[in-house]
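1. sequence first, predicted coordinates after that:
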Amino acid sequence: MSILCPTDFSAASGAAADVAAALAQRLNVPLRLLHCASDWIPAGEVIVPLSDEGMIRRQLEKEADRLRGGGELEIRLEPRSGIPYQEIVASAVFERPELLVIGSTGRGRAERWLIGSVAERVAERAPVPTLVVREPDALLSWLRTGSDLRLLCAVDRTVSAGAALTELASLKALGGLQIEAASIGTGRSADYAGDPETRQRDIWERLRETIGEAPVQVHVRDQPGDAVAAFLDIAGERKVNLLVVGSHQRQGWERLKAPSFSRGVLTHAHHNVLCVPAEAVAPSGTEAGTSLPRVERILLATKFAENWPDAVRTALALLPDGGRVHLVHVCPEPKRGLNPLVASAVYFDHCLETVRDREEAERKFRELPESCTNIPGVRLTSEVMVNDEVAGTVCDLAERMGADLICLETRGVSKAGALLGSTVLGVLSKAHKPVLLVPPPLP
């Protein structure tokens, strides 16, 4: 157990180190002070070695003495060289700290390695909660004098938001909090459904399950297309000191498919930001990765094979009170023909087929037997989607809604194709969630 704090010896990173030292003292854990120097810098056409571990260590020792202030705080020095954000993340992976604390506007000497996006890159890749310090005074006052800290937590139904809520329990143990939560409706499957009062009630219940009884103010707004702006507007209106957001930590093409809310907040906020990765937080009393998973939300993708009601009943049987099964059927997307002379006719035929498929799916969802639809304490919802990439659509929806499990039936062939074939294999190969396959009953 430790607090990890990278520094470039600038005033901004020094302020972040003050916060990290206060946290380490409050938690009675060591502070790991890390500095990463570039291996070299270009000087004209000559590559000049820059890293001097002896000099770096002396600077770290001087900073450590300042942070101790004559006290007995245990500080471990970590001089490194390489690409800064990669070395910081590697250190967090090698020995997982309780928290990573980093400044976001520091400027060191020649390498200036904390400028700009380094703090954001670390927060998006580190396997532990990362506190990006931009306004240290409020955090230091909270930790040193016992004043309350006003925070705003982003809440939806995703796993990453659940991780952020779980981290609130750890913050409560450090000092007084004035907790506010914001739910921004954007039209996604991960949003809380219903009128504002219903959404507020659902969020209060989730907060109570996570952090216990505590006064919480919940803000519910609808702003399709720009959840980050709405969230930051609330933060400005409420004059909060800390923003708490979860992160899926998507990279590469995954980020292009689903714009990152946490990255938007990290980029545009002027507040302190605590970014919590979805996999970083385990239930109280356990270590990350060792707790038994709890199934509360199941995505059931169906092609309406003969045994699909059995798959629904199986999914419902797995849920506790308050759980949810979301049914989805993916219709094939209409395609234009390759020959432009017949493209319109082919496209028209495919559109009709898709319309018929959609109507048939909606009818089957409505006609589910009461043994599936009237389960006390369990919510059953459904939707029909249109996309050619069935497996990818299912996996993306599972991530957006925060599903704990994907359920598929494995028998039968529909007009859209055999679910037992490429779709199941595609989901198995792409999903980052457990997948349950429900076979047909024995003859």
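-> Arrived safely. Numbers count the residues shown, from 1 in each chain.

2. going forward, measure contacts between C-alpha atoms and count neighbours the same way
-> Noted.

3. show me where the stretch 101-250 of the chain has helices.
-> For the stretch 101-250 of the chain, the helices defined by DSSP state H, counting those that start in this stretch occupy 118-125, 136-145, 159-172, 196-211, 227-238.

4. do the same with the stretch 301-443 of the chain
-> Assigned by DSSP H, counting those that start in this stretch, the stretch 301-443 of the chain shows helices spanning 308-317, 343-366, 370-373, 390-401, 424-430.

5. nearest to residue 407, out of those helices?
-> helix 308-317 (7.1 Å; Cα to Cα).

6. so residue 9, which of the three states?
-> coil (DSSP: H, G, I helix; E, B strand; the rest coil).

7. and the one 5 residues further on, by the same measure?
-> Three states are possible here, and by three-state DSSP the one that applies to residue 14 is helix.

8. one step back: and the helices of the stretch 301-443 of the chain: which comes nearest residue 222?
-> Across the helices of the stretch 301-443 of the chain, closest to residue 222 is helix 390-401 (Cα to Cα), at 17.2 Å.

9. below is an additional structure, to be compared with the one above:
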Amino acid sequence: MYDRILVPTDGSENAEAAARYGRWLADAFDATVHILSVVNISTYTDQLADIDEVNRERRTALEERAKEAVTGVEEILDRTSEIPYESVIEHGTPYEVILNYVSENDIELTVMGSHGRGGLDRLLLGSVTERVVRMSDAPVMAVPPTRIDQEAVECDSILIPTDGSAAAEAAVTRGIAIADQLEASVHVLYVIVSGRGLPSVSDPARTEAERVVRSVADKAEQREIEVQTHVQAGSPYGNIRNFISNRGIDLVTMGTHGRSGVKRYLLGSVTEKTLRTSDAPVLAVRLTKSE
């Protein structure tokens, strides 16, 4: 499923945590890793006519930092099995360079930290990661800072939230494929938006929820994957967040938009909130025209 995995890096601890996940997935899928560091042109002005010594020194410092960032990821990949990789340093606006690289190199998965050198206080909103998740046709795995101290990556349980939408189904396909490859169990969760508890079994909303989770479970069982289904009532984001924490979930796979419509993309959605706060990595899958 994944032959080419991109690991962007800015040298931060969170980026290196993402690199370990990239190494883990590359090993599982026999993939090649592409390491990319971007020298942000917005932090120096020598692309303009006015070039001075200060800007040249700033550019040189940023290029050195990019080289160090790439070397750090290369060392992570070299610590275990022989994973093939390619390294590149480019100049530009980080999210634009990443998106272009994904498109031009047929990248099938991007693995990146949800926070970079900008600091944890910014969360995900407005960050490079959020923009890449919003706009990339290829899936993006956002690895949270909670995984910084995790040297060995493990994945025993995968959560697949679904609302039955086409975007959710795209994430289902990838979640089941990863579970199959890694021999992980799957939890399928459907949250009925309700402040009055779970509807009765005869309620149409409950019937639809049960149908959707059963459909996902059937796909998992066809691959002999251990699967459990869950139908809950409440706030989708709140229930997903609690499920991740209470069940010790190792990975979440979600579509970037659901029944509320494609136009909203990620902003303000359940997926965006989950990406901001999840203790587990989140694989965000954007519905493409071909799906």
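-> That came through fine. Computed from a predicted structure; not experimentally measured.

10. got a TM-score for the two of them?
-> The TM-score (TM-score structural alignment, normalised by the length of the second structure) is 0.77; 265 aligned residues with a Cα RMSD of 3.6 Å.

11. with adjacent residues omitted, what lies nearest to the counterpart of residue 76 of the first structure in the second structure?
-> Under the alignment by TM-score structural alignment, residue 76 of the first structure pairs with residue 86 in the second structure. Spatially, and ignoring its direct neighbours in sequence, residue 86 of the second structure is nearest to residue 34 (4.9 Å; Cα to Cα, 6 or more residues apart in numbering).

12. three-state assignment of the alignment partner in the first structure of the one you found?
-> The alignment partner of residue 34 of the second structure in the first structure, by TM-score structural alignment, is residue 32. Secondary structure for residue 32 of the first structure, judged by three-state DSSP, is strand.

13. now do residue 5 of the second structure
-> Under the three-state scheme (three-state DSSP), residue 5 of the second structure adopts strand.

14. can you pull the contacts of it?
-> The contact partners of residue 5 of the second structure, by Cα atoms under 8 Å, 6 or more residues apart in numbering, come to 22, 26, 31-34, 107-111.

15. between those, which is closest to residue 183 of the second structure?
-> Among the contacts of residue 5 of the second structure, and counting by Cα to Cα, the member closest to residue 183 of the second structure is residue 26, at 15.6 Å.

16. I'd guessed the closest one sits against residue 34; true?
-> No. Counting by Cα atoms under 8 Å, residue 34 is not a contact partner of residue 26 of the second structure; they are 10.3 Å apart.

17. returning to what we had before: need the contacts of residue 5 of the second structure in CSV (columns: neighbour count and distance to residue 283 of the second structure).
-> Shown next, in CSV, are those (neighbours: other Cα atoms under 10 Å; distance: Cα to Cα, whole Å):
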residue, neighbour count, distance to residue 283 of the second structure
22, 30, 12
26, 22, 15
31, 21, 17
32, 21, 19
33, 28, 17
34, 21, 18
107, 21, 15
108, 18, 12
109, 25, 9
110, 27, 9
111, 29, 9
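
18. from those, which land in strands?
-> 32-34, 109-111 (DSSP state E).

19. can I get these in CSV including distance to residue 142 of the second structure?
-> Shown next, in CSV, are these (distance: Cα to Cα, whole Å):
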residue, distance to residue 142 of the second structure
32, 19
33, 16
34, 16
109, 11
110, 8
111, 6
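
20. just these now: which is nearest residue 165 of the second structure?
-> For these, the nearest to residue 165 of the second structure is residue 109 (21.7 Å; Cα to Cα).

21. what's near enough to touch the aligned residue in the first structure for that closest one?
-> Using TM-score structural alignment, the equivalent of residue 109 of the second structure in the first structure is residue 99. Applying Cα under 8 Å, 6+ apart, we find residue 99 of the first structure in contact with 2-4, 128-131.

22. and those, which two are the farthest apart?
-> Spatial extent of the contacts of residue 99 of the first structure (Cα to Cα) is set by the pair 2 and 131 at 13.9 Å.

23. out of those two, which sits in the more crowded spot?
-> residue 131 (26 against 21; other Cα atoms under 10 Å).

24. alignment lookup: that one to the second structure.
-> Checking TM-score structural alignment: residue 131 of the first structure goes with residue 141.

25. doesn't residue 130 make contact with its match?
-> No. Taking contacts as Cα under 8 Å, residue 141 of the second structure lies outside contact range of residue 130: 10.9 Å.

26. could you measure from the closest residue to residue 36 of the second structure other than its chain neighbours over to residue 115 of the second structure?
-> Distances taken as Cα to Cα, 6+ apart place residue 8 nearest to residue 36 of the second structure, at 4.6 Å, with adjacent residues excluded. Plainly put, residue 8 of the second structure is 12 Å away from residue 115 of the second structure if you go by Cα to Cα, to the nearest Å.

27. for residue 289 of the second structure, same thing?
-> Using Cα to Cα, residue 289 of the second structure is found at 29 Å from residue 115 of the second structure.

28. what's the burial count for the residue nearest to residue 36 of the second structure?
-> When neighbours are counted by other Cα under 10 Å, residue 8 of the second structure registers 29.

29. now which residue in the first structure aligns to it?
-> Checking TM-score structural alignment: residue 8 of the second structure goes with residue 6.

30. likewise residue 170 of the second structure?
-> Mapped onto the first structure by TM-score structural alignment, residue 170 of the second structure lines up with residue 163.

31. what's the answer for residue 248 of the second structure, then?
-> So residue 248 of the second structure corresponds to residue 239, using TM-score structural alignment.

32. list the contacts for that match?
-> By Cα under 8 Å, 6+ apart, the residues touching residue 239 of the first structure are residue 150.

33. who touches residue 25 of the second structure in this structure?
-> Contact analysis of residue 25 of the second structure by Cα under 8 Å, 6+ apart lists residue 31.

34. how close does it sit to residue 178 of the second structure?
-> The value you get for residue 25 of the second structure to residue 178 of the second structure, if Cα to Cα is used, is 9 Å.

35. and residue 140 of the second structure, by the same measure?
-> Counting by Cα to Cα - residue 140 of the second structure and residue 178 of the second structure are separated by 14 Å.

36. tell me which of these two has more neighbours.
-> Shown here are residue 140 of the second structure and residue 178; by other Cα under 10 Å, residue 140 has more neighbours (25 against 22).

37. mind listing what that one touches?
-> Residue 140 of the second structure neighbours (Cα under 8 Å, 6+ apart): 109-112, 132-133, 283-285.

38. okay, these in TSV with distance to residue 68 of the second structure next?
-> TSV is the format used below for the contacts of residue 140 of the second structure (distance: Cα to Cα, whole Å):
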residue	distance to residue 68 of the second structure
109	23
110	20
111	19
112	17
132	23
133	25
283	27
284	28
285	30
